[in-house]
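K.L.:
I would like the atomic coordinates for the input below:
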Amino acid sequence: MYQAAVPDILGRTKEDFFNKIVNMLKETSDICYNQIKDIDCLTFLTKPEASMFALVKINLPLLEDIKDDIDFCCKLAKEESMIILPGCSVGLKNWLRITFSVEPSTLEDGMARLKSFCQRHMKKQ
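P.N.:
Next up is the predicted model:
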C-alpha cells in the first residue's frame, strides 16, 4: 500500500540529496577500506563499490582466542559495544559483514575500536 507513494517521493526529492548520500558512501567506503587494511587479522578481497557494506575475511590463525566469526562478533560486542554481522549469517563462515553507511566520524570511531579489539586478541609473537 505504501509502496505506491515511493515514485512520487523519489520524484520530488532534490538531486542534491542523492548526491550528498552518494558522496558520503564514497567517503565512508574509503575510510572503511583504508582502516581495515591496517588490521593484520582482517583482509579485504576487493574494495567495496556501489554498496553500503563490506565483506572482510578473518584470518583466524593470527588470533589467539577467537574460534570463528560468531565468537569474534560476540566478543567484539561485549568488549567494544560494537555490532558487526558474522559472515555465517550470509553464508560466509569466518567473514564479517561491516556496514559503513554512517557518518564518517562515527565510522572512524568504530574502526578505531575494531582495531583495538583485534590488537588485544592477536597472537603474541
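
K.L.:
can we go C-alpha only for contacts and neighbour counts from here?
P.N.:
Fine.

K.L.:
which residues in the chain form helices?
P.N.:
6-12, 15-37, 69-80, 104-121 (DSSP state H).

K.L.:
buried set for the second one?
P.N.:
Residues of helix 15-37 classed as buried by neighbour count (16 or more other Cα atoms under 10 Å): 24, 25, 26, 28, 29, 30, 31, 32, 33, 35, 36.

K.L.:
Identify the residues contacting stretch 98-106?
P.N.:
Stretch 98-106 is contacted from outside by 24-25, 27-29, 31-32, 52-56, 84-85, 107, using Cα atoms under 8 Å, 6 or more residues apart in numbering.

K.L.:
quick one: which two of the buried residues of helix 15-37 are the most distant?
P.N.:
Pairwise distances across the buried residues of helix 15-37 peak at 18.1 Å for 24 and 36 (criterion: Cα to Cα).

K.L.:
that older thread, identify whichever of the helices of the chain lies nearest to residue 44.
P.N.:
helix 15-37 (7.4 Å).

K.L.:
Would you reformat the helices of the chain as TSV and include distance to residue 43?
P.N.:
Below are the helices of the chain laid out as TSV (distance: least, Cα to Cα, whole Å):
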stretch	distance to residue 43
helix 6-12	37
helix 15-37	7
helix 69-80	13
helix 104-121	12
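
K.L.:
To compare with the earlier structure, here is another sequence to fold:
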Amino acid sequence: MGRLNLTSGPPTFIQAAVPQIPEKTGEDFFSKVIDILREAAHICYDRIMEIPCITCPNKPEGSMFVMVKLNSSILKDIIDDMDFCLKLAKEDSVIVLPGVALGMKNWLRITFAAEPSDLEDGLGRIKAFCQRHAKKH
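P.N.:
Prediction:
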C-alpha cells in the first residue's frame, strides 16, 4: 500500500507560476481590485457603526478584514466572542472569526473581501442577530 504525504505548502507548479502572475497582469486589474476593496471597506465600516454591540476603533485601510470589539454585556445570551460566532453561524449562516483565535478575547475579525451585495447581506444578518439577542431595557 502506498504512502500519502500531506503538506501545507503550495504545489510546486503553482510556486513556479507565482513570479509571472504580477508581471503578466495588467495594472488596470490591480486598480479595480483596490477600488472594490475600498468600497467594501466603506460599506463594512458604515454598517458596523449601525450595530450597538460591536465597535470599530479604526476604519480599515489596506486590508481585507477589520477587527471589531464585541460588547457582550448588552446581549442577553451571548457569553463571549466564541459564543457569538458559533450562534451567528448556526442561526444566520454568517462566519466571523472569534478574536480569541488570534489571542484577542471579545474581538471579532470580519472579512470584507466580498461582493458589495453579499457584504451588505452578511452585515445585515449580523445586525439582525444582534437585535434579536439584545437585552431588553
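
K.L.:
picking up where we left off before, save the buried residues of helix 15-37 of the first structure as JSON lines, and put in distance to residue 17 of the first structure too.
P.N.:
Formatted as JSON lines, the buried residues of helix 15-37 of the first structure follow (distance: Cα to Cα, whole Å):
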{"residue": "24", "distance to residue 17 of the first structure": "11"}
{"residue": "25", "distance to residue 17 of the first structure": "13"}
{"residue": "26", "distance to residue 17 of the first structure": "14"}
{"residue": "28", "distance to residue 17 of the first structure": "17"}
{"residue": "29", "distance to residue 17 of the first structure": "18"}
{"residue": "30", "distance to residue 17 of the first structure": "20"}
{"residue": "31", "distance to residue 17 of the first structure": "21"}
{"residue": "32", "distance to residue 17 of the first structure": "22"}
{"residue": "33", "distance to residue 17 of the first structure": "24"}
{"residue": "35", "distance to residue 17 of the first structure": "27"}
{"residue": "36", "distance to residue 17 of the first structure": "29"}
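
K.L.:
Between the residues you listed, which sits nearest residue 79 of the first structure?
P.N.:
For the buried residues of helix 15-37 of the first structure, the nearest to residue 79 of the first structure is residue 36 (18.6 Å; Cα to Cα).

K.L.:
Just give me the neighbour total for the nearest residue to the closest one once chain neighbours are set aside.
P.N.:
Once flanking residues are discounted, residue 36 of the first structure sits nearest to residue 42: 6.6 Å by Cα to Cα, 6 or more residues apart in numbering. The tally of other residues near residue 42 of the first structure (other Cα atoms under 10 Å) stands at 19.

K.L.:
got the contact list for the residue in the second structure that residue 42 of the first structure lines up against?
P.N.:
Aligned against the second structure by TM-score structural alignment, residue 42 of the first structure finds its counterpart in residue 54. Listed by Cα under 8 Å, 6+ apart, the contact partners of residue 54 of the second structure are 48, 68, 69, 70, 71.

K.L.:
okay, stretch 105-120 of the first structure sits on what stretch of the second structure?
P.N.:
Using TM-score structural alignment, stretch 105-120 of the first structure pairs with 117-132 in the second structure.

K.L.:
starting at the chain centroid, how far to the matching stretch?
P.N.:
Here stretch 117-132 of the second structure shows a centroid-to-chain-centroid distance of 12 Å under the convention Cα atoms, centre = their mean, to the nearest Å.
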